[in-house]
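>>> Build the 3D model from these lines:
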Amino acid sequence: MTPAERAIPLKHPDCFYIDGQWVRSTTGDRFAVLDCSTEAVAAHVAKANAADAERAIAAARRAFDSGPWPQMQPHERAVYLKDIAQRLEALNDDFAHGWTIESGILNKLARPRIGQFLGGAFRQYADMAQTYAFVQPQRSASGHEAFSVKEPVGVVLAIVPWNGPAALTAYKVAPALLAGCTVVIKPSPEAPTSAYLFAQICEEVGLPPGVVNVVTADRDVSEAMVRHPGVDKITFTGSTVAGRNIGAAAAERVARVTLELGGKSPALVLDDYDIDTAARTIGASYFGYLTGQVCHSLTRIIVPRARHDAMVEALSETARSMVIGDPFDDGTTMGPLATARQRETVERYVARGVEDGATLAAGGQRPQHLKRGFFFEPTVFGNVDNRSTIAREEIFGPVLSVIAADNDDHAIALANDSIFGLNAVVFTGDTQRALAVARRLRAGSVGHNASRTDFSIGFGGFGQSGIGREGGVEGLEAFLESKTVVLDTPAG
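Here you go, the predicted model:
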């Protein structure tokens, strides 16, 4: 592809979307969006300062306090959600193109996932307008007529990360809009283009002014937005370190939060399951999908001690078979990391793994044949101590650690010995055994013989993997407050 073909086309890159209009920044400052495969600039977008952020929050505040959106019935708001879904699906390839450029996902994987997650999220929540009980008749303890009412939480600040920006925007914004909230979307400076495309759609469908606003900002402005008294709820996806800071800031003023944070997810390969099959399932999907830059990735591979070496070799063979290169090439099976900073982080962790005594069995460096782009080899460590740094901390890159267990109980204890609890998988041919082990794992999602996270049901984690759930009914309820109304009327 030529540089022109790789460029990300945006209608209003020098503006923010605020109060239903495209408005220029107060300073004219911009972020450069890099193509992570070539390191070339693919787009520029406006950079918000405190005044720009204030305008966006004020617009959302007006739209919630005096606009029509919160007063509409859920089925009326659902009409907009269905229109948004239709337009998202029409722009499927544009969203996928931007995701590949910014984050490094293989374009052949991005295209079907965009359609599944974006349109699917808005359609799912549009359907909930008919199935979710926003108002439920009750009988009070005093015998009076009463109602349990679910109402919008208010102005929502949606902070979206760079690894899966479009889908994560959808699963934050769709339920917030159905609930009747107004939203300020704060995308990552590294991956802002999906938010711009989404704002174009909001303009096209005629959302009332201020219902959705988009500003791209750096960390200092983002922190001010989190602390802003006009924001009622923060929904954040990102690192646990950043999540702790956001949670602490929100707690100072008792703002509502949903935090979807990091993970160090275990795959437990039990003694009855084929090692080669497990290795192909774990390795190919982990290395090939976003180069390991996924919070729920299976990064700790826990196997019976007698099978440790066989698993290390099988995973190493998978790693060596990966074709690293341009994510737009259908022959590529693994793309780059998203940023130079992320690659440097992975390199530091690999060096620490070697220093701590783990066996580097495959990968561990930049590929020699790729001189441009943020590429890194798929990497496998064996003989990893579950208490070591590479087994404890989220690396967010293509690095797998194989850990030996004495038996099932030991494997479960190793899996649970983590500050995180986002995802897990149990590999076994026995369904009942899988269910029994799954119930003992401290994780928000547990799959059988594959990672099976499902936003349509609900996604989130235990421990320091976050607070709350996204997707499903719980994802809607995260944007609702409960109100009890008791009338001076005897119950019928």
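>>> switch to C-alpha atoms for all contacts and neighbour counts from now on
Noted.
>>> Point to the residue nearest the middle of this structure.
L168 (4.9 Å; Cα atoms, centre = their mean).
>>> where's that residue, which helix or strand?
Element membership for L168, per DSSP states H and E: helix 165-179.
>>> Tell me which other helices or strands that helix touches.
helix 74-90, helix 92-103, helix 120-131, strand 144-152, strand 155-159, strand 182-186, helix 193-205, helix 472-477 (3 or more Cα pairs under 8 Å, 6 or more residues apart in numbering; DSSP states H and E).
>>> wait, what's in contact with the nearest residue to S265 once chain neighbours are set aside?
Distances taken as Cα to Cα, 6 or more residues apart in numbering place L298 nearest to S265, at 4.8 Å, with adjacent residues excluded. By Cα atoms under 8 Å, 6 or more residues apart in numbering, the contact list for L298 reads K264, S265, P266, A267, I282, Y286, L400, N423, A424, V425, S451.
>>> Just give me the closest of those residues to N107.
Y286 (15.8 Å; Cα to Cα).
>>> before we go on, could you also do this sequence so I can check it against the first one:
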Amino acid sequence: MENVTSYLCGIWAFGKGNARRFNHPLSGEADYQLCSAGLPLVESLAYGRLHGGQALVAMTFLQRGQMLKALAKFLLANKERLYALSARTGASRRDGWVDIEGGIGTLFTYASLAGRELPEDTLWLEDDAIPLSKQGQFVARHLLSSRQGVALHINAFNFPCWGMLEKLAPCWLAGMPAIVKPASTSAPLAQGLVRLITDSGLVPEGALQLICGEVGDLLSHLDYQDVVTFTGSAQTGRQLRAHPGLLAKSIPFSMETDSLNCCILGDDVTPKMAEFSLFIDEVVREMTSKAGQKCTAVRRILVPETQLPAVQQALSEALAAVVVGDPALPGVSMGALASHAQREAVQQQVDRLLSSGCEALCGGSLAQLELSEGSNPAGAFYPPTLLLCRDPLHNEAVHGVEAFGPVATLMSYASREQAISLALMGQGSLVATLVTADPALAAQTVRAVACAHGRLLVLDTAAAAESTGHGSPLPQLVHGGPGRAGGGEELGGLRAVKHYMQRTAVQGSPLMLAAVGGQWLRGAPLHTDHRHPFRKHFEELQPGDGVLTARRTITEADIVNFANLSGDRFYAHTDETAAAQSLFGERVAHGYFVVAAAAGLFVDAGVGPVLANYGLEALRFTHPVKIGDTLQAQLTCLSKRRKAPKTDEPPCGVVAWDVQVFNQHQQHVALYRILTLVAQRVPSA
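Next comes the predicted model:
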């Protein structure tokens, strides 16, 4: 029997005490054991803060993102080691793909987000300067800094790889080390993943630790700089959230729990429509994928009364075709549950639903299980189970009891309003799907049920060709939900990174805030020297470097020529009579001509480090420019960020420039930011 060890304070070790033993879900034979008693659990907190924390905090967001990318590549190259361990959980290769490569894909996504959107700094300026005074010398902005603590991730058994990596990616990107407590029933796979990560040498020592077994009194030793995340059952989550140690120190606690997610067939859909087949396929896939052991799985199937017989027949036939057994055998489409204890729990919940008045259309007990030839009957297999509730408006069990396996309950509704009511009776869900071809129905339903769901999928034939499906949380989208779903949030792009950081409002003069944030602010001094800023390489440029340009007077010929060149003959620029009746009272210059004229004032035309214009942001025209007005521009280096190198371009960085265009009365006429690619110095041979 294998000892599944923990990784704490830089050492792999097995505890000293009574170990918990676990059987193989496919054979029922003894497989492995866990014990964390006597291990340095409390000491791991200080170790993580001191070693992993200090190393991560010293890295910029860009460096952390590069670490995630390198790790993702390493794990992808070694994924077969994880697939071999995944098979021990009873999962099929397809189930393992979602867990393993889905988790690795999340690392890639967060690495990309860091490279595109986060600063080359350890501090994240969340917003632009907020003016607090008339003269502009008292301003504020919100900044995000790394917490000086450890994130304790308590994960569920169903996705030991994805569940770990989707938390580690934003956690590490925020500069925070982690201690992972995987579920015992899939601990060997979680341990295998941690071994790969530590063996890679790509992550600082102390940034990742692992507890296989019980956490003891670890929660009592957490501090206010620490964070706890939990994924699992609502009952366990509530107990953890109420821990006195967490409450006493106001320790952030994010909870994502299983929910009674629904899939709704729109009343516009008939069996002859393509959307009907989409609905059946989506429900069957969600019931059987990972043997129904997904927090996002469909548990409640809502269909119009008129379509109940057709849906019942189609689902029953599709589920009857599901082959249950050892995923290693040919033709098997659904594997075992994670453990025999899990199977017993599923049966108990199914029995509760049956005793509440539900009927079993297929499955419902082990007596209904048909195993593929060659599968071991001692395994933790359970049949796909479709229940029918004839009175869903008054049966509380179908909206409150979840069988965490291949089980869902079919129910009908008489009107759109009733469908909405049934969806809301789930008391908060991670995700719901509406299958419809009617945009009006989609609008009505989404507006009514969004308040109770973390994610909504509206599925029609157009979306189906590329849809990732009901049960696939994507790293770009929020994963979580209100009420029964736990009330927490994960993923959602960079939103998840902010969960592990401290938001602070900082007030002061533009000069002081520019120094704190490493970004120039309007109102702070302009640094000028004999060299035009476009003459400086990326390394030489500093925020605040800039130029105040010469002046240019706008003529009628400028406006006429720009209209002819661009084809923009809007009346306010070209029709003197109409312009006189406009809000300007006379003809004015094109806004885009003002931008072009400003570029003519501040651009240094010679060959130099500036390689290309990379974009324009936050453009505002704040005052009209009339014939005879004289313009002047100020170009200032706002911030800079090194760009991930590509083989087809020289080493360079993205520089953001603040542009202010004034008229002769020192009034702003245009404000915006431009981005340029600026070359780095190439070291001489």
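>>> Got a TM-score for the pair?
The TM-score (TM-score structural alignment, normalised by the length of structure 1) is 0.89; 474 aligned residues with a Cα RMSD of 2.4 Å.
>>> From G103 of structure 2, how far out is the equivalent of the residue nearest to the centre of structure 1 over in structure 2?
Aligned by TM-score structural alignment, L168 of structure 1 pairs with G163 of structure 2. According to Cα to Cα, to the nearest Å, G163 of structure 2 and G103 of structure 2 sit 7 Å apart.
>>> Now do the end-to-end distance for stretch 621-634 of structure 2.
15 Å.
>>> ok, now stretch 249-264 of structure 1?
25 Å.
>>> buried set for that stretch?
A249, A250, A255, R256, V257, T258, L259, E260, L261, G262, G263, K264 (16 or more other Cα atoms under 10 Å).
>>> Quick check: the two most widely separated of the residues you listed?
A255 and K264 (27.9 Å).
>>> For L601 of structure 2, give me its contacts.
T549, A550, R551, R552, Q632, A633.
>>> Assumed the third one was part of a strand.
Yes. Residue state for R551 of structure 2 (DSSP: H, G, I helix; E, B strand; the rest coil) corresponds to a strand.
>>> before we move on, the earlier item: I figured the match of L168 of structure 1 hits A156, correct?
Yes. Counting by Cα atoms under 8 Å, G163 of structure 2 does reach A156; the two are 7.3 Å apart.
>>> related to what we said a few turns ago, just want the angle from the helix holding L168 of structure 1 to strand 155-159.
170 degrees (axes from the mean of the first three to the mean of the last three Cα atoms, to 10 degrees).
>>> Give me the residues contacting helix 165-179 of structure 1.
Helix 165-179 of structure 1 has contacts (Cα under 8 Å, 6+ apart) with 70, 74, 77-78, 81, 95, 99, 114, 117-118, 121-122, 125-126, 129, 151-152, 156, 158, 160-161, 182-183, 185, 187, 191-192, 194-195, 235, 237, 470-471, 475-476, 479-480.
>>> run the last query once more with 7 Å
Residues from elsewhere that reach helix 165-179 of structure 1, judged by Cα atoms under 7 Å, 6 or more residues apart in numbering: 74, 77-78, 114, 117-118, 121-122, 125-126, 151-152, 158, 160, 191, 194, 470-471, 475-476, 479-480.
>>> show me the contacts for V407 of structure 2.
Counting by Cα under 7 Å, 6+ apart, V407 of structure 2 has contacts M287, G292, R299, P384, T385, L386.
>>> rerun that using 8 Å as the cut-off
Neighbours of V407 of structure 2 in contact, by Cα under 8 Å, 6+ apart: M287, G292, R299, V350, P384, T385, L386, L387.
>>> Please tell me which one of those counts the most neighbours.
Highest neighbour count within the contacts of V407 of structure 2: R299, with 31 neighbours (other Cα atoms under 10 Å).
>>> ok, the residue mapped onto that one from structure 1 to G458 of structure 1 distance?
In structure 1, R299 of structure 2 lines up with T299, judged by TM-score structural alignment. According to Cα to Cα, T299 of structure 1 and G458 of structure 1 sit 21 Å apart.
>>> do E54 of structure 1 as well
Distance of E54 of structure 1 to G458 of structure 1, computed by Cα to Cα: 32 Å.
>>> Please name every helix or strand in contact with whichever helix or strand I114 of structure 1 is part of.
Assessed by DSSP H and E, I114 of structure 1 sits inside helix 107-114. Judged by 3+ Cα pairs under 8 Å, 6+ apart, the packing partners of helix 107-114 of structure 1 are helix 92-103.
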